[in-house]
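Undergrad: Predicted model follows, preceded by the sequence.
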Amino acid sequence: MNVLIVGSGGREHAIAASVAKSPRADKIFCAPGNAGIAEYAQCVPIGAMEFDKLRDFAKENAIDLCIVGMDDPLVGGLVDVLEEAGIRTFGPKKNAAILEGSKAFSKDLMKKYNIPTAAYENFTDPKAAVAYLETAKFPIVLKADGLALGKGVLICKDLEEAKAGVKEIMLDKKFGTAGNEMVIEEFMTGREVSVLSFVDGKTIKTMTSAQDHKRAGDGDTGLNTGGMGTFSPSPFYTKEVEEFCEKYVYQATVDAMAAEGRPFKGVIFFGLMLTEDGPKVLEYNARFGDPEAQVVLPRMKNDILEVMEACIDGTLDQVDLQFEDNAAVCVVLASEGYPVSYEKGFPITGLEEFKKHEGYYCFHAGTKFNGDQVVTNGGRVLGVTAKGKDLKEARANAYAATEWVNFKNKYMRRDIGKAIDEA
């Protein structure tokens, strides 16, 4: 079958690598792709938000399955456009992708269907938000309602910081129209865990757990980023936590979306906080996490195309989803200065080393070709992933592999997965 993947990051590289393992994949295309994805797919210069061009390309190239990796085109309704043109597409339609596209919607959904989450209020008026904050308990969390590349969340320790946050999100529009509405949420403490799941509208099958590191600096300091590394499985995602979430979170979310007339097909990413009062939902995403996909997909035993088609056809209940009994750690190699400002265009060396070692992967996030040379083209450049028999071995392997690759201004956190030692 001919497959088209939409996106250009490390997540899409991980998807492309999984698709390439399927005996059913004949020709793989990726729009727009990157230098790493080009190993598996023919990259085509069409942007993820160019819906008409993507539809026309899919028709002209007899695409049997389109996989939409990124949040923006999902929330914008790309799946609807492609399906209306008769193209089988993996991912939620626009009315279901709102689960990620609007934090206010997802919080209201959880409240209505008794899915455990932090206490909150939604605001469209900055003055009303400030008035609410004047009586609030600190620390407190401010969230831009819409998509903000994983950066539209501010944790404020006092009223002064919170007022500045309201100005930043709602008045200065630092995150654009994502800040037209804002969620103010109680601050939760505990371990964070990410659980990805396949969904076919009624059935949900969860994948192995993972844990992401969002902050730019060691010790979870610095600014929020799109993710500086991740590990899988999470030692904090115990059988008890899993059973609680299966009972009160996972199926409840799928059923709630169906009851609202928004059946969800694709991937739901559950961001969980393991609080003293039990697990609570921090956020939903309507697609594979990035960089979580880079540690979850390499451990999946199933043919990814078969699972995705089962989601589309509503036959996921017939799939036995299986993962390897091992671990994986991903360390993101970024450009110095990310996420604020950084230089691009530097040659990358050492990439060929990964082809010599089983269980090691280098997923490209921000790269491109300059002639035959692969160069840096983003803040997050590469995701270096390694497997191991357990998390400690996988972590040691991943950090050893980061030494194989070099480029000017290379930056990484040195403590990805350090929480493993505390488990």
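TA: Cool, the structure landed.
Undergrad: Only C-alpha atoms from now on, for both contacts and neighbour counts.
TA: Fine.
Undergrad: quick one: the helices in the protein?
TA: Chain-ordered helices for the chain, with DSSP state H as the definition, fall at 10-20, 51-60, 71-76, 78-84, 94-101, 103-112, 126-133, 159-166, 239-245, 251-259, 293-296, 304-313, 391-402.
Undergrad: The closest residue to residue 130 other than its chain neighbours - how many residues pack around it?
TA: The spatially closest residue to residue 130, leaving aside those adjacent along the chain, is residue 163, at 6.3 Å (CA to CA, 6 or more residues apart in numbering). Burial measure for residue 163: 18 neighbouring residues, criterion other CA atoms under 10 Å.
Undergrad: Quick check: residue 163 vs residue 222, distance?
TA: 20 Å (CA to CA, to the nearest Å).
Undergrad: wait, doesn't residue 397 sit right on residue 391?
TA: No - in this structure, residue 397 sits apart from residue 391 without contact. The criterion is CA atoms under 8 Å, and the distance is 9.7 Å.
Undergrad: Have a look at the two and say which one is more surrounded.
TA: Set side by side, residue 397 and residue 391 show more neighbours around residue 391, with 24 against 21, by other CA under 10 Å.
Undergrad: For residue 207, see how far away that one is.
TA: Here residue 391 is placed at a distance of 17 Å from residue 207 (CA to CA).
Undergrad: Below is structure B, check it against A:
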Amino acid sequence: MKKVKFFTYLTPYLIIFIAFIVCTIVGMLISPDSFYKFFSPTQLTRTIPPQLPQKSYYWDIDHYANMALNNACTAFYPFWGFIITHLFYPQTLEQYANYFKITATAIFCISTPLVFWVFKKALKNQYLALVITLAYTVNPMAIFRVIGYTESLFSLLGIFLIWLLSPENKLNEKIKLILLSVLSILMALTRPILVQMIFACLFSLMTIFLLTKQLSKSNIFQTIAISISTILGYSIYGFSCLQSRGDFFAPFHDQKQWGKTLGLHLDLLFLPKSPLFDLLGLYLPILILIISFIVIYWKSKNQKLLVFIPKIFIWDILIIYPPGLVLAYMLNYWRGAKKEIITSKFTNSLQSNYLFWFCIYFSVINALIVFVTQNRLASLGRYIFAGPFFFLALGYLYCCFPGKRKYKNLLFVIIVSAIALVQQWIDYGKDQWLG
């Protein structure tokens, strides 16, 4: 009996890992270079060496390695290189790249079960937690969590942050605030998330107050701790840049070299000028935020919510191209028959769920920053889908609707994502841009 319970407990974790491994194996069988590149401690010899901007062997890893080797201040952040330097003491770019991959893969193996466990605790539904974790694990941006990028470390820190903010976490409040502060500092030293963290905290508080007309001391203190610690985390790096380059905001200024300037590029609403998943990264967080507001507000007022409910398979396909989905839905909403949508009692609890609002606002501000500072949506899909925040917000929204039919479109997206992940491994072997 104990063995049966153990295997039952272990099954979801095996499903998650096997799904990712199968996608990886298929990609590597189609493109053997991806296998050799991933496991090789040195660069493979190319008949035609990869050249930017279309191709590069290591891409961002090259920058993190050079930054650590030269102890330099750049647009990239130092904590990832700091860890590798003090764990392995590499001396060359190739050694750094190899240890980045090894460490990232180890973190992936540790963090993925944690994601499922935390999602299960938060969503209180094992099947939903499994499906959401699968979406997180086999989407095409998941490749960045094993090939040596900061996404592995940032996702691990992010899932710990989610656990600390979870309403189910019963840790002592003082200990929780200390841990939140430490995590926020480390996250601010890993990726450029100063604006995102502060924005997510403040807008979470504002939304909770708008919906409930009250705020808990716990949420206020959490906001203060995260905001101040994020500023402190960046300041540590900023003062280092001030000493070496005479510019406290050098990482921000360096991003201008990538063509980042404020502007409104409305064409990006239809064409990302980059992989299609970047367009999903722009639309999906904003759509989830809008839908959440509508559903939660109507539920709190005990009013009927009449909507157009798609029934044919073509709507699932339209998810792949969100502008088409939005336009088609708007036309059908005004012309089609509407039905009352039933929501669960869980919906009311989201009004004051700080973690839910933090996760969705963190994703939304990432999307908006890219939209107003770049002339293409490059890397947006990576910012949204390589981390756990968007997926937990999505899981919370799914909790608002009873029944299992709701999983149909998500399962379809997972299948498409798995195919896209295979393609990512093929492109990885060809030194192509991954996102």
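TA: Happy to help now that I have it. Values in this document were obtained by computation on a predicted structure and should not be read as measured data.
Undergrad: For the two chains, what TM-score is obtained?
TA: Once the chains are laid over each other, their TM-score by TM-score structural alignment, normalised by the length of the first structure reads 0.25; 191 aligned residues with a CA RMSD of 7.6 Å.
Undergrad: just to revisit the earlier point, looking at the helices of the first structure, which one is packed in the most?
TA: The densest packing among the helices of the first structure, expressed as mean neighbour count by mean count of other CA atoms under 10 Å, is seen in helix 293-296 with a mean of 28.
Undergrad: which secondary structure elements does that helix contact?
TA: The helices and strands touching helix 293-296 of the first structure, judged by 3 or more CA pairs under 8 Å, 6 or more residues apart in numbering; DSSP states H and E, are helix 10-20, strand 204-217, strand 221-232, strand 327-335, strand 380-388.
Undergrad: what about the ones you listed, which gets the closest to residue 266 of the first structure?
TA: Closest approach to residue 266 of the first structure among those is made by strand 204-217 (9.7 Å; CA to CA).
Undergrad: thinking again about what came up before, could you dump the helices of the first structure to JSON lines with distance to residue 373 of the first structure?
TA: Rendered in JSON lines, the data for these read as follows (distance: least, CA to CA, whole Å):
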{"stretch": "helix 10-20", "distance to residue 373 of the first structure": "18"}
{"stretch": "helix 51-60", "distance to residue 373 of the first structure": "28"}
{"stretch": "helix 71-76", "distance to residue 373 of the first structure": "29"}
{"stretch": "helix 78-84", "distance to residue 373 of the first structure": "33"}
{"stretch": "helix 94-101", "distance to residue 373 of the first structure": "37"}
{"stretch": "helix 103-112", "distance to residue 373 of the first structure": "41"}
{"stretch": "helix 126-133", "distance to residue 373 of the first structure": "49"}
{"stretch": "helix 159-166", "distance to residue 373 of the first structure": "42"}
{"stretch": "helix 239-245", "distance to residue 373 of the first structure": "45"}
{"stretch": "helix 251-259", "distance to residue 373 of the first structure": "45"}
{"stretch": "helix 293-296", "distance to residue 373 of the first structure": "24"}
{"stretch": "helix 304-313", "distance to residue 373 of the first structure": "31"}
{"stretch": "helix 391-402", "distance to residue 373 of the first structure": "19"}
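Undergrad: can you tell me which of those helices comes nearest to residue 280 of the first structure?
TA: Distance to residue 280 of the first structure, taken as CA to CA, is lowest for helix 239-245 among the helices of the first structure, at 8.7 Å.
Undergrad: Which secondary structure elements does that closest one sit against?
TA: For helix 239-245 of the first structure, the packing partners by 3+ CA pairs under 8 Å, 6+ apart come out as strand 278-285.
Undergrad: quick check: angle from the strand it packs on to helix 94-101?
TA: Using axes from the mean of the first three to the mean of the last three CA atoms, to 10 degrees, the interaxial angle of strand 278-285 of the first structure with respect to helix 94-101 works out to 120 degrees.
Undergrad: Buried residues of strand 278-285 of the first structure, list them for me.
TA: By neighbour count with 16 or more other CA atoms under 10 Å, strand 278-285 of the first structure contains the buried residues 279-285.
Undergrad: got the angle for it vs helix 251-259?
TA: 40 degrees.
Undergrad: now for strand 278-285 of the first structure, which elements pack on it?
TA: Contact analysis of strand 278-285 of the first structure by 3+ CA pairs under 8 Å, 6+ apart lists helix 94-101, helix 103-112, helix 239-245, strand 265-275 as its packing neighbours.
Undergrad: What residues does residue 133 of the first structure make contact with?
TA: Residue 133 of the first structure makes contacts with 159, 162-163, as judged by CA atoms under 8 Å, 6 or more residues apart in numbering.
Undergrad: Also residue 32 of the second structure?
TA: Residues in contact with residue 32 of the second structure (CA under 8 Å, 6+ apart) are residue 429.
Undergrad: Please apply the same query to residue 411 of the second structure.
TA: Counting by CA under 8 Å, 6+ apart, residue 411 of the second structure has contacts residue 131.
Undergrad: where's it, which helix or strand?
TA: Remark: residue 411 of the second structure resides in helix 407-429, with elements defined by DSSP states H and E.
Undergrad: sorry, back to before: of the helices of the first structure, which approaches residue 370 of the first structure most closely?
TA: Using CA to CA, the helices of the first structure put helix 10-20 closest to residue 370 of the first structure, at 18.9 Å.
Undergrad: That closest one - contacts with which helices or strands?
TA: Helix 10-20 of the first structure makes packing contacts with strand 2-7, helix 293-296, helix 304-313, strand 360-364 when contacts are defined by 3+ CA pairs under 8 Å, 6+ apart.
Undergrad: Make a markdown table out of these and add distance to residue 226 of the first structure.
TA: Supplementary listing: those in a markdown table, determined by distance: least, CA to CA, whole Å:
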| stretch | distance to residue 226 of the first structure |
| --- | --- |
| strand 2-7 | 15 |
| helix 293-296 | 13 |
| helix 304-313 | 25 |
| strand 360-364 | 14 |
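Undergrad: looking at those, which is closest to residue 126 of the first structure?
TA: Closest approach to residue 126 of the first structure among those (CA to CA): strand 2-7, 34.5 Å.
Undergrad: how far off helix 10-20 does the closest one point, in degrees?
TA: Orientation check (the same axes, to 10 degrees): strand 2-7 of the first structure against helix 10-20 gives 170 degrees.
Undergrad: For residue 279 of the first structure, list the residues it contacts.
TA: 116, 241, 244-245, 272-273.
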